[in-house]
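Asker: dropping a prediction and its sequence here:
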Amino acid sequence: MTDIAIVDYGMGNLRSVLKALEHAAPTASIVVTSDPSIVHQAKRVIVPGQGAMPNCMRELDARGLHQVVLEAAANKPFLGICIGLQMLFEESEEGHVSCLNILPGKVVHFPIEAMTTTDGQKLKVPHMGWNQVHQTMAHPLWEGIADNTRFYFVHSYHVETSHLKSIAASSNYPFPFTCAVAQDNIFAVQFHPEKSHASGLRLLSNFAQWTPNFKN
């Protein structure tokens, strides 16, 4: 049985995720796969992704991965990265598409009119580069990672949710936005741990060892 399946639905730099994970969890068996049966059998599942949400949801359906990703998010350790976080929510402004509807909330574009610092400096969209991550809950995946550690971001959209107890971290650009969520066996991040050097590798290592407490 595969220890960790990285879901390949044709979106994102899967090789970077694979190489980082191989370094972070050298004894684990890891595959990049678009085969639903392999995802179903894996002990842990990672859903990364970059690109447009309509394309992501279409490709999940086209490759027969939609249902098996839902099942993984319900019953095994699950890590979402970038769009892998966003797709957990109800809908996205990008293309006005429905997402996986696992968590309440929506994915919205950074509002161009608000992208100004207090001293009048204009901020670019996409939000690209290193930014501090403010941990808002204790969680096994934060173990060994100091609060306000910098992680690498590349995104034009972010999550808005009223489900405050699921928010695991926020970042500022220029206002606070949710950049990590956690619920039961799910942990998902807006930033890219595979591009975030030692701290990102630690988060991936923590995931490879994580045994979540499942809801009854």
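Answerer: That came through fine.

Asker: please count neighbours and contacts with C-alpha atoms only from this point.
Answerer: Noted.

Asker: ranges for the strands of this structure?
Answerer: 4-7, 30-33, 44-47, 78-81, 91-92, 97-98, 106-109, 127-132, 134-135, 150-155, 157-160, 167-172, 176-183, 186-189 (DSSP state E).

Asker: same list, these, but as JSON lines with distance to Arg202 please.
Answerer: Output for these, formatted as JSON lines (distance: least, C-alpha to C-alpha, whole Å):
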{"stretch": "strand 4-7", "distance to Arg202": "16"}
{"stretch": "strand 30-33", "distance to Arg202": "17"}
{"stretch": "strand 44-47", "distance to Arg202": "15"}
{"stretch": "strand 78-81", "distance to Arg202": "14"}
{"stretch": "strand 91-92", "distance to Arg202": "30"}
{"stretch": "strand 97-98", "distance to Arg202": "32"}
{"stretch": "strand 106-109", "distance to Arg202": "27"}
{"stretch": "strand 127-132", "distance to Arg202": "16"}
{"stretch": "strand 134-135", "distance to Arg202": "15"}
{"stretch": "strand 150-155", "distance to Arg202": "12"}
{"stretch": "strand 157-160", "distance to Arg202": "24"}
{"stretch": "strand 167-172", "distance to Arg202": "16"}
{"stretch": "strand 176-183", "distance to Arg202": "15"}
{"stretch": "strand 186-189", "distance to Arg202": "14"}
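
Asker: next one for the comparison:
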Amino acid sequence: METKNSFSTVAYTTPVVHGPRTINELPSDVLGIILGEVFHAIRQPYIEREAAAPDLTQLSSWPTWADRTQEYPFAESLASVCTLWRDIMSNVSCFWTPLVIWLGRDPTPLSTICQYLSWSRHQLLEIYVLRRYDPLVEDRTEMVQITTILEVLLPHVKRWKVLCMKLLHSSSLPRPRVDLVGHAENLVRLNLDFIIDDAVGHAATTIYAVEGFRTPMLQEL
């Protein structure tokens, strides 16, 4: 009895086995759309919550990746995943319109602030100047930091939509028409908050250079 191998008469081609594909293998424009959708999905509930009941006493940055930490703004969390994501996001201005600047330990470098301002292009800005949690109740550098940060932000005053500062010392807060100057034509929310009131009375002879600070659209102070 003759037995034939059934496979001997069948043309057999070994399939090409591909390794697991990753999101980074997608075209840049497609990956940009995905990152934008993730950005919108996480950002939208925060926007709706703020619109329904804005809490000006509890300043916080916009949501972080999976809400695992309140330390890092969401755009930076995405952009820090890898160089490719950062490069793609740097070309999409809406990622960088909420600008969160950290003070205290591990402060946001001025170079990073300038970079994000550039990436936001001509979009309106929501600026949050916040402190990371620190048990120390003194920061002698805070006023200098704020002065330096304002020098970077003031050229963009026409793009300010929100300016919120939650500082340690009241003396570090910028003063409207002295430190805050210019035509903030799109500013709708201005919040200057502090933890420790260390302001001292100025002598009557003290003279400041007073300039205009115009905020025709301001709704919340």
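Answerer: Sure thing, it's come through. Small disclaimer: the values here were computed from a predicted structure and weren't measured.

Asker: TM-score of the superposed pair?
Answerer: The TM-score (TM-score structural alignment, normalised by the length of structure 1) is 0.32; 111 aligned residues with a C-alpha RMSD of 5.3 Å.

Asker: just to revisit the earlier point, of all the strands of structure 1, which one is nearest Val17 of structure 1?
Answerer: Closest to Val17 of structure 1 of these, according to C-alpha to C-alpha: strand 4-7, at 8.1 Å.

Asker: what's that closest one packed up against?
Answerer: Here strand 4-7 of structure 1 touches strand 30-33, helix 36-41, strand 44-47, going by 3 or more C-alpha pairs under 8 Å, 6 or more residues apart in numbering; DSSP states H and E.

Asker: deepest-packed of the ones you listed, please.
Answerer: Highest mean neighbour count among the helices and strands packed on strand 4-7 of structure 1 (mean count of other C-alpha atoms under 10 Å): strand 44-47, with a mean of 26.

Asker: what's that one packed up against?
Answerer: Checking 3+ C-alpha pairs under 8 Å, 6+ apart, strand 44-47 of structure 1 ends up next to strand 4-7, strand 78-81.

Asker: any idea how far Leu103 of structure 2 is from Leu119 of structure 2?
Answerer: That one is not Leu; residue 119 of structure 2 is Trp. 21 Å (C-alpha to C-alpha, to the nearest Å).

Asker: neighbour-wise, which of these two wins?
Answerer: Set Trp119 of structure 2 next to Leu103 and count neighbours by other C-alpha atoms under 10 Å: Leu103 wins out with 22 against 19.

Asker: helix or strand right after the lengthiest strand in structure 2?
Answerer: In structure 2, assigned by DSSP E, the strand with the most residues is strand 160-169. Next along the chain after strand 160-169 of structure 2, taking DSSP states H and E as the criterion, comes strand 182-183.

Asker: wait, doesn't Trp130 of structure 1 sit right on Val154?
Answerer: No - Trp130 of structure 1 is beyond contact range of Val154, at 9.1 Å (criterion: C-alpha atoms under 8 Å).

Asker: from Ser205 of structure 1, how far off is Asn131 of structure 1?
Answerer: Taking C-alpha to C-alpha, one finds Asn131 of structure 1 at 21 Å from Ser205 of structure 1.

Asker: which one's more surrounded, these two?
Answerer: Ser205 (20 against 17).

Asker: please name the nearest non-neighbouring residue to the more buried one.
Answerer: Take Ser205 of structure 1 and drop its neighbours on the chain: the residue closest to it by C-alpha to C-alpha, 6 or more residues apart in numbering is Ala24, 4.8 Å away.

Asker: if I pick the one you found, what's in contact with it?
Answerer: Contact analysis of Ala24 of structure 1 by C-alpha atoms under 8 Å, 6 or more residues apart in numbering lists 201-202, 204-205.

Asker: please redo it, this time with the cut-off set to 10 Å
Answerer: By C-alpha atoms under 10 Å, 6 or more residues apart in numbering, the contact set of Ala24 of structure 1 is 18, 194, 198, 200-208.

Asker: same list, the helices and strands packed on strand 44-47 of structure 1, but as a markdown table with mean neighbour count and distance to Ile167 of structure 1 please.
Answerer: Formatted as a markdown table, these follow (neighbours: other C-alpha atoms under 10 Å; distance: least, C-alpha to C-alpha, whole Å):
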| stretch | mean neighbour count | distance to Ile167 of structure 1 |
| --- | --- | --- |
| strand 4-7 | 25 | 23 |
| strand 78-81 | 25 | 14 |
